[in-house]
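A.B. asks: Below: sequence and its predicted model.
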Amino acid sequence: MPLEHSETIAQLANGELNDVVKAFAANPAFRAAEWEELTTEENPYRRPVRPDDLAWLNYGRKMPAAKALKLSALLGHRMLRNVYDSGLLFLPPAPNGDAERDAASFYNDENRILGALAAPILEQHLFSLLPGERKPLPGYSPDQVAAAVEEYHQQRLAEPGRAFTTALGTKDRKASATFVLLQLSAYLPASYLATGRAALGEFDAGHPGARTALLDDYRTWAGLHEEYRALVEGGGLKTTTGAYWQLYLGTSLARGNHLHWLSRDRERYPEFLGALVHQSIDRAVTATRFADVFEDGLGVRSGLLAHLAEQPGHLREFTDRWIEPLIRLYGPSAVRRFHDGFADAAWFAQLWDEDLALQLAWADDIPLHQEKAERISRHIEDNDITVDLDTFVESHEETSTTHVHNEHRLVMVERGEMHFWNNVTHKIDLHEGDKVLIPVSRLHGSTVLSGECTYHQPIIPEDMYARF
């Protein structure tokens, strides 16, 4: 390792935990996006993080569940995915100068060392909320946990999921289906990579069949590459990892990150296996729903989804195969730990469903939110109401990397023009005098089109938002 990397670490030794995260985010490959980087289909290493926002976010603290859809969660999961992926091999579709430059930053010693230091800070910030969200079982015998898993399975079979229902009910179903496909690409490959990582080691004697089962799961995914490619390309997209980085919801990244976290931390093997059982159930019960959305909006029906729809055999036998050896290895507490991993994965799946449904509904009805913005603005002016206000003056092609706000905001263009966007399918033109309402936690970005653009962002209190 070159000496300058050691010097960087030495400088951090006297700093705060957040300084480590800032140092990791300062990697050139993670710099704020430029106007032409809405997508990065030829470069799997270019992953904008909005590092300037870390000046007022504190990752040294635990994040409460109430902020799980807010900015620190989105940026935190972006950074954590970059940590996890820096230990895996990704290649561009074809050699190119931008990818070569960013690969050198993504895989160099300093990035991997800073990532190793930042990972536990980010994991504490993002995952310490999970114990408080678990609903305890009456007891944690193998029978009770297996019954809880089966009950959850039946519940998921009966409930289609709010996100899928919303996608099928939107006006622009092609745009909605495309956005759903983006989210699937953000977590499905990552979940299999986490399983492949978990298979590495020598543990057959302690847990017979486990390594083979994990390897088989990953091998199956590798064998489905052409089916995955056909699905993604059928939707007009590319399979390059991170190609649509700016348009991944934080919850989509979180679902993959949760499995990566458990698979990397070898002390959490029971929790990982619980999360893996959830993943098997989730794949099976959502595959036909994904298929319906993609056929309806994109005209694509995939062999990949037909494969994922296959049920994981008799669920009780499937669960027992993991739990019984865990008791022998870790003692009776392993059963509860297994269920903790399962319950945490289920919590992230539910959060994702809620987040995606809200995003799809908002993005599908921007004209309504422009109308609401006009009404709210008029209400503020007519009643001489004082609200907090941020003002921005940006130059031609200046780009705001996609983000979410921690409160409801209006965007009001005073002078100039900009593109506002929340999908790869289209951009929204905003001109002088235009306004749009952005609810809390809705993902969006923008690019200035004119020589200069001045715009304001009034912060809308919750009670005022509810009135409109």
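C.D. replies: The structure has been received and is ready for your questions. Note that the structure is a prediction, hence the values are computed from the model and not measured. Residues are numbered from 1 along each chain as shown.
A.B. asks: contacts and neighbour counts: CA atoms only from here.
C.D. replies: Fine.
A.B. asks: ok, Pro51 - contacts?
C.D. replies: Lys22, Ala25, Ala26, Phe30, Arg31, Ala32 (C-alpha atoms under 8 Å, 6 or more residues apart in numbering).
A.B. asks: how does it look with 10 Å?
C.D. replies: By C-alpha atoms under 10 Å, 6 or more residues apart in numbering, the contact set of Pro51 is Val21, Lys22, Ala23, Phe24, Ala25, Ala26, Asn27, Phe30, Arg31, Ala32, Leu75, Met79.
A.B. asks: what's the most distant pair in the residues you listed?
C.D. replies: The span of these, defined through C-alpha to C-alpha, is set by Val21 and Ala32 at 15.6 Å.
A.B. asks: Between these two, which is the more surrounded one?
C.D. replies: For Val21 and Ala32, the more surrounded residue by other C-alpha atoms under 10 Å is Val21, and the numbers stand at 25 against 20.
A.B. asks: Skip the chain neighbours and tell me the closest residue to that one.
C.D. replies: Ala118 (5.3 Å; C-alpha to C-alpha, 6 or more residues apart in numbering).
A.B. asks: any idea which helix or strand carries that neighbour?
C.D. replies: helix 109-127 (DSSP states H and E).
A.B. asks: ok, now Gln359?
C.D. replies: Judged by DSSP H and E, Gln359 forms part of helix 333-364.
A.B. asks: The structure to be compared is supplied as follows:
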Amino acid sequence: MLGITRTSTAAIDTLPAEDFQALRGFSAAPAFAQPRSFYTANPYQRPLRPQDVTETLLRTQLTSADLATPEHLLAQRLLLNIYEQDLVFLPKPPAKLDMKAFKGFYEPAHMALGKQVRPRLEQCTYGWLKEEVHINGAWCEESFIAHTDKVLDDVAKAPSRLHQVLTGSHDPRRAARFFLIQCAGDFLSEASAMARNVLGNAGAHTSELFKILIDEYGYGIDKKKHSSIFEGLLEQAGLSSQVHHYWQFYTASSLSLTNYFHYISANHGEFFRYIGAMYYTEASLALTTGHQSRAIRDIFGDEVSTEYFDEHQHIDVHHGRMALQRLIIPMIRQYGKQVIPDIIRGFEEFRLLQDQADEELYAHIKWHDELDAHRARAAMLHASKPADARFTEAQGEVSVLHTHAGNELFWVEEGELDFVVTPQLSVKLSAGEGIIIPKGMLHGTQVTSPSCTYTVTAL
């Protein structure tokens, strides 16, 4: 019987000492150092939280229940850096090239440390997919087409929750900008993972995939490149178009979408898995970008062009058809049914990851809308909850945006700081004020008084 079932499990492995040393060495690079701002000035500045780097990160396989944890966010940040050291990034005007930072980001010995720990980080972040999604039965070309057609038909018929959440927010423009920031981590270097799959010799399949790739890159015309069109959208929406300017504001699940394609593209044994994931994203985007375009238009009116989403609504119909008719079906007929389980696995895994990223986006927007209520609740709870930890920080100190594995009460005892959740939303907390931070919600702080003492309490 054909089917796709899901379970959940976790695995712990032994860890050679040299792997943890490699992780610590990789994480200690200047590119990942403590920042002075929530925003990056160039593509080579990508701050991490070194206090979160522990052996557990390489020893544990996360489950679907662990994706709101700080370990997942850190692992995804590390992986994107490792993957993107294979890509070329140069700053766009008016930013200037920092040659030292440029050379440092691509330093070969540092890159080698990242490649050493990459398999363990991939197991940590994506191992759960193979445990949770089981492809059952003897699939054939006809059953594959029937299943994927049904999934895509359901996507086409479903109402747009994204449009509902963005337009229904207390501040639709703020919500829309947060959505665009989640897209920026991928869209500003769009199709880079795909390029990993057109090298070598895969016969006619290489050429068919390359046709999709050059579409994404505007056939060599920079202004028609999809990433260039997205840069214009960001700027019209009042956002920076510099690569990873909003590095700290990416959610773990939005990073996981970008990293998943690098993961199954950098590991060429997963090539057929990549083809399935690519088919899902190309075919489904042709259906969902219409809703995205409508949301941006309804929120910003004529101030922001929807060309990026409109172009995908058009071209991805073609790309989805190409992926099925010129790649998947010819591959099945040439290599046999043995390739179908990997193709359907990629299709289903990316579908699941996309659903999770959507849910995390919606949860963040809801929290942003309810920030005042979380401040009021903190005031009610503070007197009855003894603090678990106390910290004192100096003026200007930045706490890199991060998450917690559980709900926490954050309370300022002395001084004041800015509590930041999006580029458009922060609140000043002074002595005697606090906020409840739900698990998995991105937040950071910057001290604005000569010093600031605050406490955190697990709820």
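C.D. replies: Yep, it's here. The structure displayed is predicted, hence computed values, not measured ones.
A.B. asks: Mean per-residue distance, the helix holding Gln359 of structure 1 versus structure 2.
C.D. replies: Mean deviation of helix 333-364 of structure 1 relative to structure 2 after superposition (mean C-alpha distance after the TM-score superposition for structure 1): 0.6 Å.
A.B. asks: now stretch 17-25 of structure 1
C.D. replies: Mean deviation for stretch 17-25 of structure 1: 2.0 Å (mean C-alpha distance after the TM-score superposition for structure 1).
A.B. asks: In that stretch, which residues are buried?
C.D. replies: Leu17, Asn18, Asp19, Val20, Val21, Lys22, Ala23, Phe24, Ala25 (16 or more other C-alpha atoms under 10 Å).
A.B. asks: cool, and stretch 138-145 of structure 2?
C.D. replies: Those would be Trp139, Cys140, Phe144, for stretch 138-145 of structure 2 by 16+ other C-alpha under 10 Å.
A.B. asks: repeat for stretch 53-71 of structure 2
C.D. replies: Per 16+ other C-alpha under 10 Å, stretch 53-71 of structure 2 contains these buried residues: 53, 55, 57-64, 67-71.
A.B. asks: Please apply the same query to stretch 193-208 of structure 1.
C.D. replies: Leu193, Ala194, Thr195, Gly196, Arg197, Ala198, Ala199, His207.
A.B. asks: same deal with stretch 254-271 of structure 2?
C.D. replies: 254-266, 271.
A.B. asks: Ok, stretch 162-170 of structure 2 next?
C.D. replies: Buried residues in stretch 162-170 of structure 2, counted by 16+ other C-alpha under 10 Å: Leu162, His163, Val165, Leu166, Thr167, Ser169.
A.B. asks: Now the element after the helix or strand harbouring the fourth one, going C-ward?
C.D. replies: With elements delineated by DSSP H and E, Leu166 of structure 2 resides in helix 161-168, which encompasses its position. Past helix 161-168 of structure 2, further along toward the C-terminus, the next helix or strand under DSSP H and E is helix 172-187.
A.B. asks: What residues sit buried inside that following helix?
C.D. replies: In helix 172-187 of structure 2, counting by 16+ other C-alpha under 10 Å, buried: 172-187.
A.B. asks: hmm, who's touching the helix or strand following it?
C.D. replies: Helices and strands here follow DSSP H and E; after helix 172-187 of structure 2, the next one along the chain is helix 192-195. Applying C-alpha under 10 Å, 6+ apart, the contact partners of helix 192-195 of structure 2 are 83-84, 86-88, 186, 209-210, 212-214, 216-217, 258-266, 274-275, 278.
A.B. asks: circling back: check the buried residues of helix 172-187 of structure 2 and tell me the two furthest apart.
C.D. replies: Among these, the pair separated by the greatest distance (C-alpha to C-alpha) is Pro172 and Asp186, at 22.4 Å.
A.B. asks: which residues in structure 2 does stretch 273-283 of structure 1 match up with?
C.D. replies: With TM-score structural alignment applied, stretch 273-283 of structure 1 matches the range 275-285 in structure 2.
A.B. asks: Show the contacting residues for the most centrally placed residue in structure 2.
C.D. replies: By C-alpha atoms, centre = their mean, structure 2 has its centre lying nearest to Leu255, at 1.6 Å. Counting by C-alpha under 10 Å, 6+ apart, Leu255 of structure 2 touches 72-73, 75-77, 79-80, 182-183, 185-186, 247, 357.
A.B. asks: helix/strand/coil for the aligned residue in structure 1 for it?
C.D. replies: Mapped onto structure 1 by TM-score structural alignment, Leu255 of structure 2 lines up with Leu253. With DSSP: H, G, I helix; E, B strand; the rest coil as the basis, Leu253 of structure 1 sits in helix.
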